[in-house]
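**Student:** Sequence plus predicted model, see below.
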Amino acid sequence: MSDDIGRIHAALTGIWAEDDAAAQRALEDAFSDDCAFYFSHPVNEVAGRAAAWETVFAPLRAALRHARRRDEIFITGANRRAEGGNWIAAVTHYVGTFAGPLLGIAPSNRLAFLRSGEFYRIEHGRIVEARVILDLPDLMRQAGRDPFGGLLGTEMLFPGPATHDGILPGGDGTASLDLIEAMLGDLHVYDPGTGTSKGQTGEGGYWADDMLWYGPGGVGSNYRWDGFVQDHRAPFLAAFPDRKGGNHYARIGQGNYAAISGWPSMTMTHRGAYLGVPATGKALTLRVMDFYRCAGGQIAENWVCLDYMDLMAQMGVDLIARSNAMERTVG
């Protein structure tokens, strides 16, 4: 299995070769012919490798000139959820000059780092199921047309782990995944008056005092638990007080890292204003990917990819149309 993972890792990088033929050979080496692809909105479900090339990979290569894949986290492990299987989980950026339109998003002709959260199920040495969240709202922000207007946390490039060891770190991930599952179990229940949940912070808490939380476009990143509550948790709970999460198809761990994902993970009702959108009263779902680094029995860093393109579409908001209608604010 380790040989397969190394080969797949190399093939995923090879998809960004300058030569189209070499890129397609790498795609064939990474993915089975009938791989099931699930992308974030507006692409959504794509059946088979050839269709994924035409729908996503070729347009991405055309839009991001001279693009390269730059992994920050790349781990593998056996899935603890009932679905089972061996999975890869990755946080990466596609780095290039945003020189052509992508899925209708107007280009900037400047350097862009398109962040991506990815989960891949492996069988017989190839990926047979792929789930990918492209952070298109953050790409719009980088192009100078932020559809959210910077309402919450600090919008920034996702950094790699502080320990610089997130690529196939090795080691057993049981303790890391145990910690994450315990945290999630307590985080789900909260006091509606204060928004607090059992055991998250303080002595013996799940989160380190100097935790860093890296959020998607629209939410941004923050520092320490107070920053997380201010910039994400409090606004989210105010808008979606009945949110229920944890519907995950995959939970894996490797070394000091763990990753979870649900498609969707959350169900909730839109009962308060969120990111400038008044309450709609609609029942909504949210696709989620979380990646964690643990240290000393606590969570030190958390990278979060959320399909806000899909969430906002459910609210009746077309982020691409909104962004393209804006005047550029950079350059």
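**Tutor:** That came through fine.

**Student:** all contacts plus neighbour counts: C-alpha atoms, from now on.
**Tutor:** Will do.

**Student:** Show me where the protein has its strands.
**Tutor:** 31-39, 45-47, 64-78, 86-98, 111-123, 126-134, 207-214, 222-223, 250-254, 257-269, 283-295, 298-306 (DSSP state E).

**Student:** between the ones you listed, which gets nearest to Gly14?
**Tutor:** Across the strands of the chain, Gly14 has its closest neighbour in strand 64-78 (8.5 Å, Cα to Cα).

**Student:** I'd like to know which elements the closest one is packed against.
**Tutor:** helix 2-14, strand 86-98, strand 250-254 (3 or more Cα pairs under 8 Å, 6 or more residues apart in numbering; DSSP states H and E).

**Student:** can I get those in JSON lines with mean neighbour count and distance to Ile73?
**Tutor:** Below are the helices and strands packed on strand 64-78 laid out as JSON lines (neighbours: other Cα atoms under 10 Å; distance: least, Cα to Cα, whole Å):
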{"stretch": "helix 2-14", "mean neighbour count": "17", "distance to Ile73": "11"}
{"stretch": "strand 86-98", "mean neighbour count": "23", "distance to Ile73": "5"}
{"stretch": "strand 250-254", "mean neighbour count": "27", "distance to Ile73": "11"}
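
**Student:** With Asp242 as the reference, name the closest of the ones you listed.
**Tutor:** For Asp242, the closest of those is strand 250-254, at 23.2 Å, according to Cα to Cα.

**Student:** Give me the packing partners of the closest one, helices and strands only.
**Tutor:** Against strand 250-254 (3+ Cα pairs under 8 Å, 6+ apart) you get strand 64-78, helix 174-187, strand 257-269.

**Student:** Adding distance to Gln314 and mean neighbour count, write the ones you listed out as JSON lines.
**Tutor:** Listed next are the helices and strands packed on strand 250-254 as JSON lines, based on distance: least, Cα to Cα, whole Å; neighbours: other Cα atoms under 10 Å:
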{"stretch": "strand 64-78", "distance to Gln314": "28", "mean neighbour count": "21"}
{"stretch": "helix 174-187", "distance to Gln314": "25", "mean neighbour count": "17"}
{"stretch": "strand 257-269", "distance to Gln314": "11", "mean neighbour count": "22"}
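
**Student:** any chance of the strands of the chain in CSV, plus distance to Met326?
**Tutor:** Shown next, in CSV, are the strands of the chain (distance: least, Cα to Cα, whole Å):
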stretch, distance to Met326
strand 31-39, 26
strand 45-47, 29
strand 64-78, 21
strand 86-98, 17
strand 111-123, 18
strand 126-134, 21
strand 207-214, 26
strand 222-223, 26
strand 250-254, 38
strand 257-269, 29
strand 283-295, 26
strand 298-306, 23
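
**Student:** do you know which of these lies nearest Ala239?
**Tutor:** Per Cα to Cα, nearest to Ala239 of the strands of the chain: strand 257-269, 8.1 Å.

**Student:** circling back to that earlier point, ok, which of the helices and strands packed on strand 64-78 comes nearest Ala273?
**Tutor:** So among these, strand 86-98 is nearest, using Cα to Cα, at 29.6 Å.

**Student:** related to what we said a few turns ago, and Asp318, which of the helices and strands packed on strand 64-78 is closest to it?
**Tutor:** strand 86-98 (20.8 Å).

**Student:** what's that closest one packed up against?
**Tutor:** strand 64-78, strand 111-123.

**Student:** next up, a second structure to put side by side with the first:
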Amino acid sequence: MNEKNGMNGQVNSAAVTGTNAGQRGDSAPADVALAFVEQFWNGGDLACTAAYLADDYRDHAYEPGDAAGLRQTAEALWRAFPDQRSEVESATASGDRVVVRLRMTGTHLGDFRGTAATGQPIDVKVYREYRIEEGRIAEHWALLDTASLLRQIGAQLHEHQACRVGQGPGQGQGGDQGLVQA
């Protein structure tokens, strides 16, 4: 198992790539996961999922639990926090698994779970685990500190599912159904 702390979003991939030689080309699991975080989450490139996600990709954090759920959740987050950035604080790789600890920062400039834009800055932790198979992401799990995020934007904490991204209290069905684990 290898770990390297990031600095300004940069992780020395040489420190985390040696755990799974023989993966598709020279792409070690950590390289795949970190490149995906940069291109998808920081770059806003929804189309990159075709290259990074396995055909039978399964998402354990968002609904629906597939690539569409991932994209819907990302779109909801980008609408609410269009300047968001996820800085890699650390990445740990072991075999086909990669866990990345991120610091997500941004500004609340759009509706988030029924709370209108406040202009408030956000600064929360996000943990992502990826399982890499044949150089592509086969599975994803995520944990976002939703309670801290809601407090930072002045949202009310309710008894509804804390992990709903696209639904605020009383919004009923419809809208984005993405989940962020809380």
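**Tutor:** Received, thanks. Everything numeric in this text was worked out from a predicted model, so none of it was measured.

**Student:** sorry, back to before: Serialize the helices and strands packed on strand 86-98 of the first structure to TSV and add fields for distance to Glu301 of the first structure.
**Tutor:** Converted to TSV, those look like this (distance: least, Cα to Cα, whole Å):
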stretch	distance to Glu301 of the first structure
strand 64-78	12
strand 111-123	15
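
**Student:** so what does the longest helix seen in the second structure touch, helix or strand wise?
**Tutor:** Longest helix in the second structure by number of residues (criterion: DSSP state H): helix 67-80. When contacts are defined as 3+ Cα pairs under 8 Å, 6+ apart, helix 67-80 of the second structure sits against strand 53-59.

**Student:** So for Phe39 of the first structure, which of the helices and strands packed on strand 86-98 of the first structure sits nearest?
**Tutor:** strand 111-123 (9.3 Å).

**Student:** and for the closest one, what span of the second structure is it aligned with?
**Tutor:** The counterpart of strand 111-123 of the first structure in the second structure, using TM-score structural alignment, is absent.

**Student:** buried ones in that strand?
**Tutor:** Buried residues in strand 111-123 of the first structure, counted by 16 or more other Cα atoms under 10 Å: 111-123.

**Student:** biggest separation within these, which pair?
**Tutor:** So, the buried residues of strand 111-123 of the first structure by Cα to Cα: farthest apart are Leu111 and Glu123, at 35.9 Å.

**Student:** Met1 of the second structure is in contact with Thr92, isn't it?
**Tutor:** Yes: counting by Cα atoms under 8 Å, Met1 of the second structure does reach Thr92; the two are 6.9 Å apart.

**Student:** and the aligned residue in the first structure for Phe36 of the second structure, what is it in contact with?
**Tutor:** Using TM-score structural alignment, the partner of Phe36 of the second structure in the first structure is Met183. Listed by Cα atoms under 8 Å, 6 or more residues apart in numbering, the contact set of Met183 of the first structure reads Gly199, Gln200, Tyr206.

**Student:** what does Gly119 of the second structure give?
**Tutor:** Contacts of Gly119 of the second structure by Cα under 8 Å, 6+ apart are Thr107, His108, Leu109.

**Student:** out of those, which ones does the first structure keep as well?
**Tutor:** Retained in the first structure by both residues aligned by TM-score structural alignment, their matches' Cα atoms under 8 Å are the following of these: Thr107, His108, Leu109.

**Student:** In CSV, list those along with distance to Val100 of the second structure.
**Tutor:** As requested, these are exported to CSV (distance: Cα to Cα, whole Å):
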residue, distance to Val100 of the second structure
Thr107, 22
His108, 24
Leu109, 26
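
**Student:** Ile122 of the second structure -> the first structure?
**Tutor:** By TM-score structural alignment, Ile122 of the second structure lines up with Leu284.

**Student:** whoops, I mixed them up, Ala91 of the second structure
**Tutor:** By TM-score structural alignment, Ala91 of the second structure lines up with Arg251.

**Student:** now do His108 of the second structure
**Tutor:** Checking TM-score structural alignment: His108 of the second structure goes with His270.

**Student:** roughly how far apart are that match and Phe228 of the first structure?
**Tutor:** 21 Å (Cα to Cα, to the nearest Å).

**Student:** so who does Gly272 of the first structure touch?
**Tutor:** Ala238, Ala239, Phe240, Pro278, Ala279, Thr280.

**Student:** Mind doing that once more with 10 Å?
**Tutor:** Pro235, Phe236, Leu237, Ala238, Ala239, Phe240, Pro241, Pro278, Ala279, Thr280, Gly281 (Cα atoms under 10 Å, 6 or more residues apart in numbering).

**Student:** closest to Ile5 of the first structure among those?
**Tutor:** Nearest member of the contacts of Gly272 of the first structure to Ile5 of the first structure, counting by Cα to Cα, is Phe236, at 36.6 Å.

**Student:** Show me what the closest one aligns to in the second structure.
**Tutor:** Per TM-score structural alignment, Phe236 of the first structure is aligned with Leu77.

**Student:** and that match, how many neighbours?
**Tutor:** 23 (other Cα atoms under 10 Å).

**Student:** quick one: it and Asp111 touch, right?
**Tutor:** Yes: using Cα atoms under 10 Å, Leu77 of the second structure is in contact with Asp111, at 9.2 Å.

**Student:** Distance-wise, check Ile127 of the first structure relative to Tyr308 of the first structure.
**Tutor:** 25 Å.

**Student:** Over to Leu12 of the first structure?
**Tutor:** With Cα to Cα as the criterion, Leu12 of the first structure and Tyr308 of the first structure are 25 Å apart.

**Student:** Please apply the same query to Asp186 of the first structure.
**Tutor:** 25 Å.

**Student:** ok so, going back, now the contacts of Met183 of the first structure in TSV, with neighbour count and distance to Ser2 of the first structure?
**Tutor:** As requested, those are exported to TSV (neighbours: other Cα atoms under 10 Å; distance: Cα to Cα, whole Å):
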residue	neighbour count	distance to Ser2 of the first structure
Gly199	15	36
Gln200	20	35
Tyr206	23	31
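
**Student:** between these, which is nearest Asp4 of the first structure?
**Tutor:** Nearest member of the contacts of Met183 of the first structure to Asp4 of the first structure, counting by Cα to Cα, is Tyr206, at 33.9 Å.

**Student:** Map the closest one onto the second structure.
**Tutor:** Using TM-score structural alignment, Tyr206 of the first structure sits opposite Tyr52 in the second structure.

**Student:** Tell me the spatial nearest neighbour of its match, not counting adjacent residues.
**Tutor:** Nearest non-adjacent residue to Tyr52 of the second structure, counting by Cα to Cα, 6 or more residues apart in numbering: Arg136, 5.2 Å away.

**Student:** What's that neighbour aligned with over in the first structure?
**Tutor:** By TM-score structural alignment, Arg136 of the second structure lines up with Gln298.
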